[in-house]
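S.K.: how would this look folded up:
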Amino acid sequence: MRNRYTFWIVLTGFVLVGSAASAAALPACVGEDRPGRDPTCVSTGDRGWYQGARWRLKDVEAPQISGRKAACRAEQVMGIRSRDHLRALMARGFTLVRTGRNDAEGWSLVTMKLFDGRDAAAQLMSDGVVQALPKSENRWCAR
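M.R.: Presented below is the predicted three-dimensional model:
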């Protein structure tokens, strides 16, 4: 059975390339414990897993989805919208480039190019579903 995703490592700077076999959105991650679950999924509007490796988009913050992390219900609703928007953007193909740094929680910071060359973080910012870091307020609950 052919793997639905393609994976390349370029020795000059770890580049992860994902190519969906169809234009279907990548799955949303379910649950916190990743071992034994779908190794490629999107958990929030700025984080996900690619073949078992966790990544986070650099320089942006998505609204939280988890009830214990979200500051208000509006943030949770926007968090789901943000996650699903990123899933749709990634559906036609993407390239993750590791920056060589991790965030405070140990997630590998990456930049993501979409199939058409657009920067995913810039597109998410333009679409209003993430905010720039460092953030000065929780804009999702301040509305």
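S.K.: please count neighbours and contacts with C-alpha atoms only from this point.
M.R.: Will do.
S.K.: kindly tell me how buried S43 is, as a neighbour count.
M.R.: 26 (other CA atoms under 10 Å).
S.K.: for it, which non-adjacent residue is closest in space?
M.R.: C29 (4.8 Å; CA to CA, 6 or more residues apart in numbering).
S.K.: here is the second sequence; please produce its structure so I can put it next to the first one:
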Amino acid sequence: MNNLRWPTFIIITVAMCTALFLAIFLSGGTAATTAAVVIDPNRASFGICFGPERITCVVDGDTIWFEGRKIRIADINTPEISSPGCASERQLGERAKMRLQALLNQGSFSLQSIDRDQDKYGRDLRIITRDGQSLGDILVAEGLAERWQGYRRDWC
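M.R.: From the prediction side, this is the model:
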């Protein structure tokens, strides 16, 4: 720093502090939240379920098998494909299933527990997230699901 003159040092320091402030401000966070990184521990290649052996696959828009465990996505409800009320429900359900498969295969994800571990059918109840965002919320935003309200509704 003996060769660095004070005015140059001050200009460089102010520029660095300004850049840091702008990065934090434009990201909408604070230094603590900007530095936080969400690590999603799960990753798999999901197919579509068929046949009796199900390890890692998508059943429908709100049910998957992951590493041999049947999981019901707890924060959404999607149209039925196994016993739909009408043809349009089956079509929308198929779209939800394919979209869920695509979302799961896009990268790592987390499985978040809710207030109870399983439903009455023995399925694990989980919310599936990536980078802190619910994949169910994406399906809802795209019109392929609705928020879970505690019961199935008629999609016809």
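S.K.: superposed, what's their TM-score?
M.R.: The TM-score (TM-score structural alignment, normalised by the length of the first structure) is 0.71; 114 aligned residues with a CA RMSD of 2.0 Å.
S.K.: map the residue nearest to S43 of the first structure onto the second structure.
M.R.: Alignment note (TM-score structural alignment): C29 of the first structure maps to C49 of the second structure.
S.K.: give me the number of residues near that match?
M.R.: So C49 of the second structure, with other CA under 10 Å, has 16 neighbours.
S.K.: what distance do you get for it to N77 of the second structure?
M.R.: 18 Å (CA to CA, to the nearest Å).
S.K.: again with R90 of the second structure
M.R.: 14 Å.
S.K.: likewise for Q112 of the second structure?
M.R.: 17 Å.
S.K.: could you do F9 of the second structure as well?
M.R.: Distance from F9 of the second structure to N77 of the second structure, counting by CA to CA: 59 Å.
S.K.: compare these two (neighbour count), which wins?
M.R.: N77 (24 against 12).
S.K.: which position in the first structure pairs with the more buried one?
M.R.: That one, N77 of the second structure, aligns with E61 by TM-score structural alignment.
S.K.: show me the contacts for its match.
M.R.: G45, D46, V130, Q131, A132, L133, K135 (CA atoms under 8 Å, 6 or more residues apart in numbering).
S.K.: narrow those residues to those that are buried.
M.R.: Among the contacts of E61 of the first structure, those classed as buried by 16 or more other CA atoms under 10 Å are G45, D46, V130, Q131.
S.K.: what do we get in the second structure for the last one?
M.R.: This points to Q131 of the first structure. Using TM-score structural alignment, Q131 of the first structure pairs with E146 in the second structure.
S.K.: distance of its match from C57 of the second structure?
M.R.: As for E146 of the second structure, its distance to C57 of the second structure is 22 Å (criterion: CA to CA).
S.K.: and for G51 of the second structure?
M.R.: Counting by CA to CA - G51 of the second structure and C57 of the second structure are separated by 11 Å.
S.K.: who has more neighbours out of these two?
M.R.: C57 (22 against 5).
S.K.: which residues does the corresponding residue of the first structure for the more buried one contact?
M.R.: In the first structure, C57 of the second structure lines up with C41, judged by TM-score structural alignment. The contact partners of C41 of the first structure, by CA under 8 Å, 6+ apart, come to L26, P27, A28, C29, G48, W49, Y50.
S.K.: can you tell me which of those are buried?
M.R.: Here, 16+ other CA under 10 Å leaves L26, A28, C29, G48, W49, Y50 buried among the contacts of C41 of the first structure.
S.K.: and those residues, which is closest to S19 of the first structure?
M.R.: L26 (10.3 Å; CA to CA).
S.K.: longest helix anywhere in the second structure?
M.R.: Across the second structure, the helix with the greatest residue count (assigned by DSSP state H) is helix 6-27.
S.K.: show me what the following helix or strand past that one is in contact with.
M.R.: Downstream of helix 6-27 of the second structure, the next assigned helix or strand under DSSP states H and E is helix 31-35. Residues outside helix 31-35 of the second structure that contact it (CA under 8 Å, 6+ apart) are I24, S27.
S.K.: so where is helix 31-35 of the second structure in the first structure?
M.R.: Against the first structure, helix 31-35 of the second structure falls on no residues (TM-score structural alignment).
S.K.: C-terminal to that helix, what's the next element?
M.R.: strand 47-48.
S.K.: and that following strand, how far from the first structure on average?
M.R.: Average distance, strand 47-48 of the second structure versus aligned residues of the first structure after superposition (mean CA distance after the TM-score superposition for the first structure): 0.5 Å.
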